[in-house]
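Engineer: Sequence unavailable; structure follows:
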């Protein structure tokens, strides 16, 4: 139960649900015990009066006596029916308190986990696959709910029933009570052992399901690649292999679960036989009545299911404990990207790197090596380099997706770690290299970074990103829903929507991470012309491998393997016989070749 202690704060939060649920459990147990007493009295009534009824045989008094006798039985039957209805009512109240409590805690726990997920750094997501993250918030939380709901409910039912019923049974006849209860511990142990096997095999199924979820998600996300390389059959074969493993494990689980009900019925039968045998002996001795035997059989049946559920609930607790342990593992992970002084203020836009070196914590790759540069407010800097040179790392550090361990980054002459994360990122517009659009309307995708986006701002951002004409050309315009990850849009359209999403926030610092890599030369020129106006008055970092984008910047930095090899203006770098000039000439030749085609 060590791991499940984490849930105590929720049990305290919903203590009134728990207390009322316990009260309703006690009342419902009372209403299911009373019929046993009524049955005893009704059988004893029949046994005690049947001879008197037979003695009046052939006389008019027999019919009168039968009416009185039948009326008494009818009253007992009505009371049993009333008790059943009242028990049903309070069982409804039990579920409306305890099961509702488990659903409320499930809701809170899922929200807590999801909120915590969003605070964790990018390195966490690079270490863990999406399928596993989804299973922890879905499957694992579902198992925890079974502990908080059914497990607590059945546990309280058994505990309160034992407290009320066992003393009553011993008071009636201790020897018969021992006979009646003797098979029940074996029942509970048997169910516990069966459920242990169920638990182990369920764990294997969950792992298989996690692998299956990850595989399916990757297949659907990369459906274009699958179709392009004609790998549908191979993908299907791999899927069939995974589902076959899942099928075999599910069948093994079914075989074990098939023992459950036969085991219960067998032990119930043994308990009933022992009760009838021992009870009959006590009746012969004159210590008990026939009504007592019937009463005890009812009590044994009342105890059987709660005792059987003890093994089941023990298994539920074990499974919940294992799941909560997995959840706690993630909840204990704390982000190291925190604000040191929670500084909230409007940025002017000065960005300064001082001897910054950075190594990715999850891969150990050294992306930046002792780089330094300064961007004054309203100025722009282009970072040019080949793939793997460390360009995108700069944008990740400015937006504090990662923290530096060597060197220092200053925003407005203040260490970046001093700023409140929310305040800092709100004033940064970022266009990622790997464009991601949500499965929503184009309007909502552009206005994603604003709480209540104004229509004229969204439209203007679309125009500035040169995507407005494309959008209004769709049948539903800005209300057009894009598919998952924006699959219904072309690469260039997705990239331009992403640019619109960044600039609609009117950020103080704008970062374009290879934002024009998926557009043609004409569209690039249109966007660059718009960017000239957009960049005025705001600090802009243009990360690109294309020299055409870099020409807009006041200063250009050329990176090679994380080192700054050249720095200066476009004209100054062209005047040198260096890497920038070489890149420029090659790309000019490519552009000319494309123009001829």
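Structural biologist: Happy to help now that I have it. From a predicted model like this one, the values you see are computed outputs, not experimental measurements. Numbers count the residues shown, from 1 in each chain.

Engineer: only C-alpha atoms for contact and neighbour calcs from this point on.
Structural biologist: OK.

Engineer: ok, residues contacting stretch 505-517?
Structural biologist: Stretch 505-517 is contacted from outside by 347-349, 392, 395, 426-433, 449-450, 492, 495-496, 499, 502-503, 524, 535, 538-545, 549, using CA atoms under 8 Å, 6 or more residues apart in numbering.

Engineer: May I see the buried residues of stretch 575-591?
Structural biologist: Within stretch 575-591, the residues scored as buried using 16 or more other CA atoms under 10 Å are 579-581, 583-584, 587.

Engineer: okay, pairing it with this:
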């Protein structure tokens, strides 16, 4: 497994990325503006408390005005309640906004992933895509809930507090903020250190996701080759890097916040020392001194938090870049076609088709094939000859490099992609089943397919009997990848799935190669019924399953070497005849 190596951007705020992110906020623009209003309101409400306490002490407590004290207390309680309500609304709304936006982003990202070419998934680790769609999107929510809005609120509150302090006593303000440069320096150092640590954590999480996903999926290979100990050591190393990155960030936090507390305490100490002298000399009132102590605590708190918020914002920006890069990926199947016929005849033609998965390394070279409606074409050849590539191109899972593929005389690129694939039924050798009921695995959640049609198709295939013996019958949960079913049972379900969609073209990719002889005989009859009246393209290693094909094409290293009927190819005494003799010997 290739470990991911990524670095963070040096920009604290990437305006280009933020502009693109706020496109997702447009559906909620009214609530966003309301959040801005709450942020401004909160910035002014919080500093009111020290000022009201100052007035209460200096104008009412000092002269023993009890009624004035009661009135100011009620005003103070009102401000505190109002602040609490605004704070609640601000926290809830920012979190609500963040969750709704990331919901939309996650949906768009998943929808985008579904449009990408299979080539993209061939070269991109699944664990990394899971990280993008889950962890990175979750981090992105902090941009809206804890990042930008919180930073703006903190900065605005600092400005308001400073203005009020300066208006009350500029001398006391300068004394109380004399330790501010130390806090700014320590905050900057902390921000830079944590930025690197957070990036290491994100990379470690991505590597962990990739490693765990790959090894759980391939656990049978790990166990077959007795590789548990070696993979365990690899996992320990990746997990160790994850632990180290997290501990490093914890270390920076454990150093910074005590340092910030000491600096704040020093500022309060200077205020008390200087202010007490002023009170004794009648140059400063007691109310002013008490309010300044409160102001210092309120002033330093957002500065301490702002470094953390900047890192939260920056990590959100990093995650945003990764997500936007994925959304910007152009490796999707272009669905520009508009041709969507209600029915097809099923005429398939390959004209001078060449195809390469990687650059100019062609796996198909100048292929010319023609299948008339209702005919069966069989593809034969060694592993890597290009058989599966032919059917991948027909359904436009990959795009051809040269030539053209037509169905009923129309280029496949002119078909609406959904219409094209709806008319091509594919049964693969490696059947994938989702962790869901058998019924939903057959219909793929399509409400237009009634259960009666599924039961009818299962009866035709010969799968109904074994399905109804399972607990719950068609509602039986097959678990992930159909782990609770045999290979033959999974294959039978895949045949039912192909039948209920009633495609005009059937593609069978080694459809019976993984089943026993008894099961093969069972589904061979179903195959005959399935192919009746439909154009069929069959890939098979067992030549016994394709002897009645209208045309057999022999592929070797991406080129057509022989073609004809079973008898014609045997009479040629070429590659097909040799392959037939070898299989006949195996049977004997």
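Structural biologist: Cool, got the structure. Computed from a predicted structure; not experimentally measured.

Engineer: Among the buried residues of stretch 575-591 of the first structure, which are located in helices?
Structural biologist: Among those, the residues falling in helices (DSSP state H) are 579-581, 583-584, 587.

Engineer: Look up which helix or strand residue 22 of the first structure falls in, please.
Structural biologist: With secondary structure defined by DSSP states H and E, residue 22 of the first structure is part of helix 15-55.

Engineer: next helix or strand past that helix?
Structural biologist: helix 60-94.

Engineer: buried ones in that following helix?
Structural biologist: 69, 73, 76-77, 79-80, 83-84, 86-87, 90-91, 93-94.

Engineer: next one: stretch 474-490 of the second structure
Structural biologist: The neighbour-count check on stretch 474-490 of the second structure (16+ other CA under 10 Å) flags 474-478, 482, 487-490 as buried.

Engineer: Just tell me what residue 530 of the first structure corresponds to in the second structure.
Structural biologist: In the second structure, residue 530 of the first structure lines up with residue 526, judged by TM-score structural alignment.

Engineer: Isn't that match up against residue 459?
Structural biologist: No - counting by CA atoms under 8 Å, residue 526 of the second structure stays clear of residue 459, with 9.5 Å between them.

Engineer: Please say which of these two ends up with more neighbours.
Structural biologist: Comparing residue 526 of the second structure with residue 459 by other CA atoms under 10 Å, the one with more neighbours is residue 526, at 22 against 14.

Engineer: show me the contacts for that one.
Structural biologist: Residue 526 of the second structure makes contacts with 460-462, as judged by CA under 8 Å, 6+ apart.

Engineer: Check residue 439 of the first structure too.
Structural biologist: Counting by CA under 8 Å, 6+ apart, residue 439 of the first structure touches 481-486.

Engineer: how do those residues look in the second structure, which are kept?
Structural biologist: With both residues aligned by TM-score structural alignment, their matches' CA atoms under 8 Å, the contacts of the contacts of residue 439 of the first structure that the second structure also has are 481-486.

Engineer: how far away is residue 71 of the second structure from residue 314 of the second structure?
Structural biologist: Applying CA to CA, to the nearest Å, the value for residue 71 of the second structure to residue 314 of the second structure is 46 Å.

Engineer: which SS class is the counterpart of residue 369 of the second structure in the first structure?
Structural biologist: Alignment note (TM-score structural alignment): residue 369 of the second structure maps to residue 373 of the first structure. Here residue 373 of the first structure is strand, with the state taken from DSSP: H, G, I helix; E, B strand; the rest coil.
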